[in-house]
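# got a structure for you, letters missing:
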C-alpha cells in the first residue's frame, strides 16, 4: 500500500471491541493463542505491522496451538458447506475429475492416519493436481518436519486472510 494512512479494514479492526475483534480473528485462524497475541498488540499502524505480529506469533505457537489452528481447517476437496473462505481457497479442486477427487480423499485419509490431523496447505492458487502432488510428497515426512511445514502453511494462509481483512472497503 502506498498510502501513509491506515487502510479502512485495518482501522475498523483496530477500533473493534475486543470480543468482536476476537471473533474476527477466530474466523481467520482457530488458534486462541494466535488471536490473543494479535489482539494484545492493537492498534496496528500498518498492515505490515499486523503481518509481522502474525508471523512472530505463528513462529512461537506450541504443538497444541498448531493442533487447535489445524482443527479449524476442512480437508482439501471438502470445504465446509456455506463457508465461502474455504470454498474460495480450495477452488483448485472445483474442476477436478472424479478420479482426482477420489484420490485426494484417499490421500487425505492416509495423511490424517499418519499425522493425526488434516493435510494443511495454502491452497490459494493451486490446482487439484498440485495439491495431490504436495500431499504425496509430504506424507513421507517425519512428524517434526511436517509440523514445521504446517506452521509455514498456516502462516501463509493467515497472511492471505489478514490481507483480505485489512483491504476491505468500508461497508456500503
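Looks like it arrived, so ask away. Please read these numbers as outputs of a predicted model, since none were measured by experiment.
# all contacts plus neighbour counts: C-alpha atoms, from now on.
Fine.
# can you give me the helices in the chain?
Secondary structure of the chain, counting by DSSP state H: helices at 8-15, 18-28, 32-40, 47-59, 63-70, 84-89, 98-115, 128-138, 143-167.
# Can you give me the buried ones in the third one?
Of the residues in helix 32-40, 33, 34, 35, 36, 38, 39 count as buried by neighbour count, 16 or more other CA atoms under 10 Å.
# how distant is stretch 54-69 from the center of its chain?
Here the centre of stretch 54-69 is set off from its chain's centre by 12 Å, with CA atoms, centre = their mean, to the nearest Å.
# what does that stretch contact?
Counting by CA atoms under 8 Å, 6 or more residues apart in numbering, stretch 54-69 makes contact with 29-34, 37-38, 117, 147, 151, 154-155, 158-159, all of which sit outside it.
# switch the cut-off to 10 Å
Counting by CA atoms under 10 Å, 6 or more residues apart in numbering, stretch 54-69 makes contact with 26, 28-38, 48-53, 70-71, 116-118, 147-148, 150-152, 154-156, 158-159, 162, all of which sit outside it.
# can you pull the contacts of the spatially most central residue of the chain?
Taking CA atoms, centre = their mean as the criterion, residue 157 is the residue nearest the geometric centre of the chain, at 3.3 Å. Neighbour list for residue 157: 28, 29, 89, 120, 121, 122, 123, 124, 151, 163 [criterion: CA under 10 Å, 6+ apart].
# Closest to residue 11 out of those?
Set against residue 11, the nearest of those by CA to CA is residue 163 (13.0 Å).
# Apart from its neighbours in sequence, what residue is nearest the closest one?
Leaving out its chain neighbours, the residue that sits closest to residue 163 by CA to CA, 6 or more residues apart in numbering is residue 47, at 7.5 Å.
# list the contacts for that neighbour?
By CA under 10 Å, 6+ apart, the residues touching residue 47 are 1, 6-7, 9-11, 53, 159, 162-163, 165-167.
# for comparison:
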C-alpha cells in the first residue's frame, strides 16, 4: 500500500551556520527547507538496452548499487524488458513502496552518512558531522536525502538544514520520510547508472 508522500512548501534557501543545536522546525513551518523535486534526466536508450539484455545477476548487481534491498532488485530485474527508461524508473518506484519493514531497515542500514563537500569550510564540516551523529543516534541509521536537482554548492546547506528539521520527527514519522527519500534516491541513482553505462557503483549521482 502506498504511503502519502510528505509535502513541504517552497521557501528561500537555508543559510549554513556552525550551530548544531538549532531549534527543531516541524515540516510546514515558514523556515523549513523544501526537498527539491526530481529533475528530468537524459533518457539514454543505450543504457536501457544494455540493462534489458544484462544477465539477472548483472542487472541485480546494478540495482543493488542503487538501493540495497535484494527483493527490490530482484523484482525490478524480473520485469525486464522495459520499453522506456520512464517505465523502468516507474517500476523502481513501485517496488520501493512494497518493501517490508525488515527490507527497509536493511536498505537504510546500507546507506552512508559520508557525503563529499569539496571546498567546504572546516566549521561547516564539523557542524555536518555533528548533525549526522545526532541523527544516527536518534534513528539508528544514516540520514537519507535525495539531492537530485540541487546545485553542488548548495548541497551541504540542504543536508544540514534537512537533518535539523527532521531530528524533531517522531520515529515512525521519520521512517516514512526516510523511506520516501530512499525511493527518490534509488530512482536518481538508477537514472545516473543508465546514463553512465551501467557501471555498478555506490557514488552519488
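That came through, no problem. These numbers come from a predicted model, not from an experiment.
# Superposed, how do the two chains score by TM?
Both chains were compared after superposition, and using TM-score structural alignment, normalised by the length of structure 1 their TM-score is 0.81; 154 aligned residues with a CA RMSD of 2.2 Å.
# From residue 187 of structure 2, how far out is the residue mapped onto residue 35 of structure 1 from structure 2?
For residue 35 of structure 1, the aligned position in structure 2 is occupied by residue 73, per TM-score structural alignment. Applying CA to CA, to the nearest Å, the value for residue 73 of structure 2 to residue 187 of structure 2 is 12 Å.
# shared neighbours, the two?
63, 66, 67, 92, 96.
# Tell me which residue lies farthest from the centre of structure 2.
residue 53 (26.7 Å).
# shouldn't that residue be in contact with residue 81?
Yes: with contacts defined as CA atoms under 10 Å, residue 53 of structure 2 counts as touching residue 81 at a distance of 7.9 Å.
# Now which residue in structure 2 aligns to the residue nearest to the centre of structure 1?
Under the alignment defined by TM-score structural alignment, residue 157 of structure 1 corresponds to residue 185 in structure 2.
# Over to residue 110 of structure 1?
So residue 110 of structure 1 corresponds to residue 134, using TM-score structural alignment.
# repeat for residue 148 of structure 1
With the correspondence set by TM-score structural alignment, residue 148 of structure 1 lines up against residue 176 in structure 2.
# and its match, how many neighbours does it have?
Per other CA atoms under 10 Å, the neighbour tally for residue 176 of structure 2 reads 15.
# same question, residue 129 of structure 2
Neighbouring residues of residue 129 of structure 2 were enumerated by other CA under 10 Å; the total is 16.
# quick one: contacts for it?
Remark: with contacts taken as CA under 10 Å, 6+ apart, residue 129 of structure 2 is in contact with 20, 113, 114, 123, 135, 160.
# Generate JSON lines for those, with distance to residue 59 of structure 2 as supplementary columns.
Supplementary listing: these in JSON lines, determined by distance: CA to CA, whole Å:
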{"residue": "20", "distance to residue 59 of structure 2": "41"}
{"residue": "113", "distance to residue 59 of structure 2": "26"}
{"residue": "114", "distance to residue 59 of structure 2": "26"}
{"residue": "123", "distance to residue 59 of structure 2": "41"}
{"residue": "135", "distance to residue 59 of structure 2": "33"}
{"residue": "160", "distance to residue 59 of structure 2": "34"}
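# what's the most distant pair in these?
When those are compared pair by pair using CA to CA, the two farthest from each other are 123 and 135, 18.5 Å apart.
# more crowded one of the two?
Neighbour count, other CA under 10 Å: between residue 123 of structure 2 and residue 135, residue 135 has more, with 20 against 13.
# from what I can see that one touches residue 170, true?
No: with the criterion set as CA under 10 Å, residue 135 of structure 2 and residue 170 do not qualify as a contacting pair; they are 12.0 Å apart.
# What subset of the contacts of residue 47 of structure 1 is buried?
Neighbour counting over the contacts of residue 47 of structure 1 (16+ other CA under 10 Å) leaves 6, 7, 9, 10, 11, 53, 159, 162, 163, 165, 166 as the buried ones.
# The match of residue 110 of structure 1 against residue 163, yeah?
Yes: the pair residue 134 of structure 2 and residue 163 qualifies as a contact (CA under 10 Å) at a distance of 8.8 Å.
# ok, residue 148 of structure 1 to residue 61 of structure 1 distance?
For residue 148 of structure 1, the distance to residue 61 of structure 1 equals 11 Å [CA to CA].
# my bad, should have said residue 35 of structure 1
11 Å.
# Same question for residue 84 of structure 1.
Residue 84 of structure 1 sits 27 Å away from residue 61 of structure 1, going by CA to CA.
# Between those two, point out the one with more neighbours.
Neighbours per residue (other CA under 10 Å) separate residue 84 of structure 1 from residue 61, with residue 61 holding more: 16 against 11.
# Matching the more buried one against structure 2, which residue comes up?
Under TM-score structural alignment, residue 61 of structure 1 pairs with residue 99 in structure 2.
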